[in-house]
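1. quick one, structure for this:
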Amino acid sequence: MRLLNRMEFVAETLRAALEALAAAAPNWLEQALAERETNWLGRYGERVDAWHGLPDDQDRDSWLRQVGEDGFHLLTAAWRPDAPDWLRRIPALETLRRAWLQQYHRGQDGVRARESEDLPPGHQRLASL
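-> Model prediction:
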């Protein structure tokens, strides 16, 4: 159950950031998303609790990794020197940044979800209500 809650949390956090950016900077977002070949609308167009399971060809670990990679792509684009600096002040993007620091590692071997012993203590961790 914790894993399903975590999956919903990270996907909904990313979806909220995408929706906020679509409203505030649609042209910038379109350009940023075009740089990464991902079915953004198919993956994040609906609330995650609206579907009941994963795509048939993915296990939970690879799905979590994919969401993490997508989120890091968006964060990297927003923190580039040529991105408008006001983007980084959008609350949903700041929430995404904080959630990704807590939920994921990104290193030379790629993106991976943090293990339970590597997560911040529950009282410090962002969580959905």
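
2. alpha carbons only for contacts and neighbour counts from here, please
-> OK.

3. OK, contacts around Val67?
-> Residues near Val67 by Cα atoms under 8 Å, 6 or more residues apart in numbering: Val10, Ala11, Leu14.

4. out of the residues you listed, which are inside helices?
-> Taking DSSP state H, the ones among the contacts of Val67 that sit in helices are Val10, Ala11, Leu14.

5. dump the residues you listed to a markdown table, plus neighbour count.
-> Converted to a markdown table, the ones in helices among the contacts of Val67 look like this (neighbours: other Cα atoms under 10 Å):
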| residue | neighbour count |
| --- | --- |
| Val10 | 23 |
| Ala11 | 23 |
| Leu14 | 26 |
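
6. please generate a structure for the following sequence too, so the two can be compared:
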Amino acid sequence: MPLIEPEWAKRYGRKVQIGKVPGGKAAVRECAEEFGRDGQKLLAAAWAADAPSRLRMLRQVEILRQVWIHQYHCDREGYLRWREGTALPPTALRFDSPYDTDAHYCVKRDVEWSGYRVHFTGSCDQDLPHLVVYVATTIAPVQDGQPTDKIHDDLATRRLAPAEHIVDTAYLSPAHIERDQRVHGITLLGSILAGNSRQAKAGSGFDKSAFIIDWDNEQATCPRGATSASWTKLHISGHTDFQARFADSDCRPCLDRARCTSSAIRSRSVAVLPRLLQRDPDA
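-> As a prediction, this is how the structure comes out:
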């Protein structure tokens, strides 16, 4: 039985744009799963016992194998199914084109693209030429703030570390401020991202800034004078934070509960940075 079927010439003889298949979503899925079965047939032949082992070492075959892992799965009955939506692997793990396996899909606010993310560092000294001194390229899903430390490490290696570095909010965090000042003597300048709690966004109620933090005694004091009942160490995104939680016996009868928390059951908790990171870097 021939491996290549006559219908394949019609099916793949021209560029396929699966999103333009007539018949709606069901027709698109049917078409995608037909493609999947064809690809599965090729992969099965490449991994057959009598197939030359060098066939499986070809880059094209390996890319096909990875694409099929990303895009398809077998259901309980053993039928090949097309992955959609949340069934797909994270964008950082799946490439978006067999022609460029480093290109990944990404969405930033209202912009969608497939490819990379590029970070430029330039000089802005007065009375001197403004030059691009460093370019960092990452896969698209890497968030803007993630390369901050590496950018400064590389600049320092090239003896280009600035005394001050003005950055966008996304590149700035208390951890970056502390680390880059300590390791490279770089002062990061920019606007810290505003609090994203309900209270901070609304500009009313008790956001984090309304609480007094006592690191020595590992306690937080709320605006009504109650002290936290627990202090828990957390590890978030590679950094150590703390969570101060208040007792139910203090929160439930509190007259300001609605201004403090929207939960009808749980008591208020506050995320706290380590003392060194919480301190104002300009102080």
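
7. and of the contacts of Val67 of structure 1, the nearest to Gln124 of structure 1?
-> Val10 (16.0 Å; Cα to Cα).

8. right, and the closest one touches Ala99 too?
-> Yes: Val10 of structure 1 is in contact with Ala99 according to Cα atoms under 8 Å; the separation is 7.5 Å.

9. what residue in structure 2 is paired with Phe64 of structure 1?
-> Not quite, residue 64 of structure 1 is Leu, not Phe. Taking TM-score structural alignment for the superposition, Leu64 of structure 1 sits opposite Ala32 in structure 2.

10. with adjacent residues omitted, what lies nearest to its match?
-> Spatially, and ignoring its direct neighbours in sequence, Ala32 of structure 2 is nearest to Trp82 (6.5 Å; Cα to Cα, 6 or more residues apart in numbering).

11. mind checking how far the one you found is from Met1 of structure 2?
-> To Met1 of structure 2, Trp82 of structure 2 is 26 Å away according to Cα to Cα, to the nearest Å.

12. so which of the two has more stuff around it?
-> Applying other Cα atoms under 10 Å to Trp82 of structure 2 and Met1 shows that Trp82 carries more neighbours, namely 22 against 4.

13. aligned partner of that one in structure 1?
-> Using TM-score structural alignment as the criterion, Trp82 of structure 2 maps onto Ala113 of structure 1.

14. in contact with Val135 of structure 2, which residues?
-> Val118, His119, Phe120, Thr121.

15. so which of these comes closest to Ala258 of structure 2?
-> Lowest distance from Ala258 of structure 2 to the contacts of Val135 of structure 2 (Cα to Cα) belongs to His119, with 42.7 Å.

16. hmm, back to that, count of residues packed around the match of Leu64 of structure 1?
-> 20.

17. where's it relative to Arg257 of structure 2, distance?
-> Taking Cα to Cα as the measure, Ala32 of structure 2 falls 53 Å from Arg257 of structure 2.

18. quick one: buried residues of the helix or strand where Gly115 of structure 2 lies?
-> For Gly115 of structure 2, the host element (DSSP states H and E) is strand 111-122. Using 16 or more other Cα atoms under 10 Å as the burial criterion, the residues of strand 111-122 of structure 2 that qualify are Ser114, Gly115, Tyr116, Arg117, Thr121.

19. can you check stretch 119-129 of structure 1 too?
-> By neighbour count on 16+ other Cα under 10 Å, the buried set for stretch 119-129 of structure 1 is Leu126.
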